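Peer 1: I'd like to go over a predicted model; first the sequence, then the structure.
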Amino acid sequence: MRAIRTRRTTRLLAALTVAALSALGLTAAPAGAADTPPPGANNWACKPDSAHPHPVVLVNGTFKTSYENWLTLSPELAAAGHCVFSFEYGDLETAPIPDSAAELRDFVNAVLGATGAKKVDIVGHSQGGMMPRYYVKFLGGATKVDDLVGIVPSNHGTTNPLALVAGATLCPSCVDQTAGSEFLQKLNADPEAPVGPDYTAIATRYDEVVLPHTSAFLDGPASYVTDVLLQDRCPLDLTEHDQAPKSPLVEQWVLNALDRRGPADPAFVPRCASTG
C-alpha cells in the first residue's frame, strides 16, 4: 500500500511541475540536450585576445539547458570575438542555489585554468543572472569576475504564486527564488552588489515570471551598477521572460556591457526592432 501511495505522489508531483512550468511559460528541454553546448561555446582551446581579455561564462535559468538557453546569444558572442563557455548545473537548476554557486565556482576555475585569463565575464538568465552573485559575495568570486550581466535576473525573487507550486515539487531553487526567502534575505543584505565586478541588470516590463519586473534591479553605485529597462529605450519592445536571451535588443545591451569599462552605459541607444 505504501509503494502505491509513493507512486501516486510521484505522479502528482510530476504533473504539478509540468503544470507550473507551462503556466510560467517555461519548458524543460528534451532528454539528452544537457550534453550539448550551444553553438560557439566550450572551445577549450580558445585564448582571449587583448580586445576581449575575459572569457564569457553563460549561466542558464531554471529548468533550462545551456543549449536551449543560449542557442542564439552564444554564437553571436563568439562571432564578436569572445571565448564562450557554458555548463549544466544543479539538477536542471533545481538544486539549492548555494550548491549551484559552488558548481559555478569550480567551472570558472576550470575556464581560467584553460584560458590563462585572470577573470571571466558572466552572462546569466533568470536564476543564472542572480545565482552568480552568491558566488561573488560568499565563494570568492569577487576577484574572479569582471562583468556580471543579468538578463531578467531573479535578484529579489518573484511574487508569482506558481513559484511556490514549483517549489513544492522538489525544487529547492524555486523556494530560494521566492520573494522574501531566507536565501534572498542573506544574498541581498547590504551590500547587494559587493565591490569587484561591474553589474548590469536587464529587465523587461513584460516579464511574467520575475514579478514585479523591478525585482531584477540592483541597488549600488552608478559607477559599477547599471539597471536597464528595455522599454525605456524601445517602448514598443514586447520581450518576455523566456524570450529575453534570444532578443536582439538584449544582445546589444550585453555586448555594450562586455565591450566597455564598467557596466553597460545607461545612455546607450540600441537599435529598436520596430524602427529597424
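Peer 2: Received, thanks. Predicted model only: the values in this text are computed from it and were never measured. Numbering: from 1, shown residues only.

Peer 1: rest of the way, CA atoms for contacts and neighbours
Peer 2: Noted.

Peer 1: Now do the contacts for residue 53.
Peer 2: Listed by C-alpha atoms under 8 Å, 6 or more residues apart in numbering, the contact set of residue 53 reads residue 117.

Peer 1: Residue 257 now?
Peer 2: By C-alpha under 8 Å, 6+ apart, residue 257 lies in contact with 147, 149, 200, 263-265.

Peer 1: switch the cut-off to 7 Å
Peer 2: 263-264 (C-alpha atoms under 7 Å, 6 or more residues apart in numbering).

Peer 1: now residue 203
Peer 2: 151-152, 213, 216, 228-230.

Peer 1: and the residues you listed, which of them are in helices?
Peer 2: Of the contacts of residue 203, the ones assigned to helices by DSSP state H are residue 230.

Peer 1: Check the contacts of residue 203 and tell me the two furthest apart.
Peer 2: 216 and 230 (12.3 Å; C-alpha to C-alpha).

Peer 1: Neighbour count: the two, which is higher?
Peer 2: Taking neighbours as other C-alpha atoms under 10 Å, residue 216 and residue 230 compare with residue 216 leading, 28 against 22.

Peer 1: Do I have it right that the more buried one meets residue 155?
Peer 2: Yes: Residue 216 is within contact range of residue 155, at 5.0 Å (criterion: C-alpha atoms under 7 Å).

Peer 1: Which positions in the longest helix anywhere in the chain come out as buried?
Peer 2: In the chain, with assignment by DSSP H, the single longest helix is helix 2-24. By 16 or more other C-alpha atoms under 10 Å, the buried positions in helix 2-24 come out as 13, 16-21, 24.

Peer 1: what's the closest of those residues to residue 164?
Peer 2: So of the buried residues of helix 2-24, ranked by how close each gets to residue 164 (C-alpha to C-alpha), first place is residue 20, at 9.2 Å.

Peer 1: The structure to be compared is supplied as follows:
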Amino acid sequence: MRHRFGLSLLTLVIALLGALVVVATPTTYAAAAPGLPPLPTSPEGDPPGANDWDCVPSAERPTPVILVHGTIGDRKHLLERLSRSISREGFCVFSLDYGNRGLNDIRRSAKQLKRYTKRVLEATGADQVSMVGHSQGGMMPRYFIKRLGGRSLVDDLIGIAPSNHGTALTDGSNPISALVGSLVDLVCRACVQQGAGSPFLTRLNRGDETPGKVSYTQITTRYDEVVVPHTSGYLAKGRRTTNITIQDVCPLALPEHLTIPLATPTIDIVLDALERRGPASKSVSPRCL
C-alpha cells in the first residue's frame, strides 16, 4: 500500500511541475533550486488584504501576520480566505513566495523567511510577527524559530495540516518507497525532508519541539491524504501548545489537506489564536459550516 502512495506522490509532483511550466505565464518567479529552472508563481498577485507595505499595526492589533504557503504552493492560492478574514479583523497581513514553490531545501527556505520577517518588522515598526502556515509552511517556520534566531521575533505560530513529524508517504521504509524518494529528491528536496524519520526532521524535533515564548497552535484534519497520519502534525503538549483536529470540534467537517486552509472552522481557530494571549483555546468553538 505504501509504495502505491509513494508512486502517487511522485506522479503528483511531476504533473504539477509540468502544469506550472507549460500553463502559467506570470511575470513573477520564485527563487530556483540548483538544477531546477525558476517556477512561475501567482500571476494574480497577492491574496486579498495582504502585502500593503504602508500598513501600520494598531494598538489593538500590534502584531503583523505572515502567511506561509506549502509545498508547490505560492503566496496567494489556498490562502485567499485566510488573508481576507485576518485583514478584516484589523491585522496587517503579509504573504511571501519562497523556495521555488517550496521545493528547495527547507533550511534555505527558512533563511528566506527570516529575511522576509525582518523586512515586515522594519516596514511596520512592530517588535514581533505571527505566522500562519499551511503544510510545509506550518513546519518550516519552526526551523527559523529554533535554529535561526526566530524565537524572539515570533509571537504565534499557527500550523494548518503542518508536516511537523513528516508523512509516511515518503519515509523510505521499503526499497520501492526509497527509490521513489530518490526520484522525488531530484525535483523536490523538501518533499524528501518531510518524510517521517528524515534526518532533517529528526534534528528539528530533537529536544524541545516548542522553544521560546512562542505560542504554537496546530490544526489537523482526519481526512488528510498528504500528512499521514494527520496526528503527526501535533507538537509536544505544553502550556503554550494547542493541538486541534477539526473533526473533534466539528464532527461533520470534510476538509482534506488542500482544502483545510479554506475551511470556516480553520479560519475561526486561526483567529482565536491570533486574538488571544497564548495559542488557540483548547475549548474553542468554531463555526462548523
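Peer 2: Yep, that arrived. Everything numeric in this text was worked out from a predicted model, so none of it was measured.

Peer 1: Give the aligned equivalent of residue 202 of structure 2 in structure 1.
Peer 2: Taking TM-score structural alignment, residue 202 of structure 2 has residue 185 as its aligned residue in structure 1.

Peer 1: Contacts for the helix or strand hosting its match next, please.
Peer 2: Using DSSP states H and E, residue 185 of structure 1 falls within helix 182-187. With contacts defined as C-alpha under 7 Å, 6+ apart, helix 182-187 of structure 1 is touched by 134, 156, 176.

Peer 1: now the strands: where do they sit in the stretch 101-250 of structure 2?
Peer 2: For the stretch 101-250 of structure 2, the strands defined by DSSP state E, counting those that start in this stretch occupy 129-134, 154-160, 215-220, 241-245.

Peer 1: now those strands as a markdown table including distance to residue 77 of structure 2?
Peer 2: Converted to a markdown table, the strands of the stretch 101-250 of structure 2 look like this (distance: least, C-alpha to C-alpha, whole Å):
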| stretch | distance to residue 77 of structure 2 |
| --- | --- |
| strand 129-134 | 11 |
| strand 154-160 | 14 |
| strand 215-220 | 19 |
| strand 241-245 | 23 |
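
Peer 1: wait, which of the ones you listed is closest to residue 169 of structure 2?
Peer 2: Closest among the strands of the stretch 101-250 of structure 2, using C-alpha to C-alpha: strand 215-220, at 16.8 Å.

Peer 1: Which other helices and strands does the longest helix of structure 1 contact?
Peer 2: helix 161-168 (3 or more C-alpha pairs under 7 Å, 6 or more residues apart in numbering; DSSP states H and E).

Peer 1: Show me what the helix it packs on is in contact with.
Peer 2: Under C-alpha under 7 Å, 6+ apart, the answer for helix 161-168 of structure 1 is 17, 20, 174-175, 178.

Peer 1: what does stretch 230-249 of structure 2 give?
Peer 2: By C-alpha under 7 Å, 6+ apart, stretch 230-249 of structure 2 touches 161-166, 209, 215-222, 224, 253, 265, 278-280, 282, 285.

Peer 1: what does stretch 206-215 of structure 2 give?
Peer 2: By C-alpha under 7 Å, 6+ apart, stretch 206-215 of structure 2 touches 146, 151, 154-157, 235-236, 240-241, 278-279.

Peer 1: And residue 125 of structure 2? What does it align with in structure 1?
Peer 2: By TM-score structural alignment, residue 125 of structure 2 lines up with residue 116.

Peer 1: What's the separation between its match and residue 211 of structure 1?
Peer 2: 39 Å (C-alpha to C-alpha, to the nearest Å).

Peer 1: Compare neighbour counts for these two and give me the winner.
Peer 2: Using other C-alpha under 10 Å, the more surrounded residue of residue 116 of structure 1 and residue 211 is residue 211, with 20 against 15.

Peer 1: Identify the residues contacting the more buried one.
Peer 2: With C-alpha under 7 Å, 6+ apart, residue 211 of structure 1 has these contacts: 158-160.

Peer 1: any idea what it aligns with in structure 2?
Peer 2: Match for residue 211 of structure 1 (TM-score structural alignment): residue 228.

Peer 1: cool, and residue 250 of structure 1?
Peer 2: Per TM-score structural alignment, residue 250 of structure 1 is aligned with residue 266.

Peer 1: before we move on, what about residue 147 of structure 1?
Peer 2: In structure 2, the position corresponding to residue 147 of structure 1 is occupied by residue 156, as judged by TM-score structural alignment.

Peer 1: Check whether that match really touches residue 270, as I assumed.
Peer 2: No: using C-alpha under 7 Å, residue 156 of structure 2 is not in contact with residue 270; the gap is 10.1 Å.

Peer 1: who touches the most centrally placed residue in structure 2 in this structure?
Peer 2: By C-alpha atoms, centre = their mean, structure 2 has its centre lying nearest to residue 137, at 1.8 Å. Applying C-alpha under 7 Å, 6+ apart to residue 137 of structure 2 gives the contacts 68-70.

Peer 1: distance of the aligned residue in structure 1 for it from residue 86 of structure 1?
Peer 2: Residue correspondence to structure 1 (TM-score structural alignment): residue 137 of structure 2 is matched to residue 128. Distance from residue 128 of structure 1 to residue 86 of structure 1, counting by C-alpha to C-alpha: 11 Å.

Peer 1: which residues do those two both contact?
Peer 2: residue 59.

Peer 1: Residue 181 of structure 2 matches what in structure 1?
Peer 2: Checking TM-score structural alignment: residue 181 of structure 2 goes with residue 164.

Peer 1: burial measure for its match, as a count.
Peer 2: Residue 164 of structure 1 has 18 nearby residues by other C-alpha under 10 Å.
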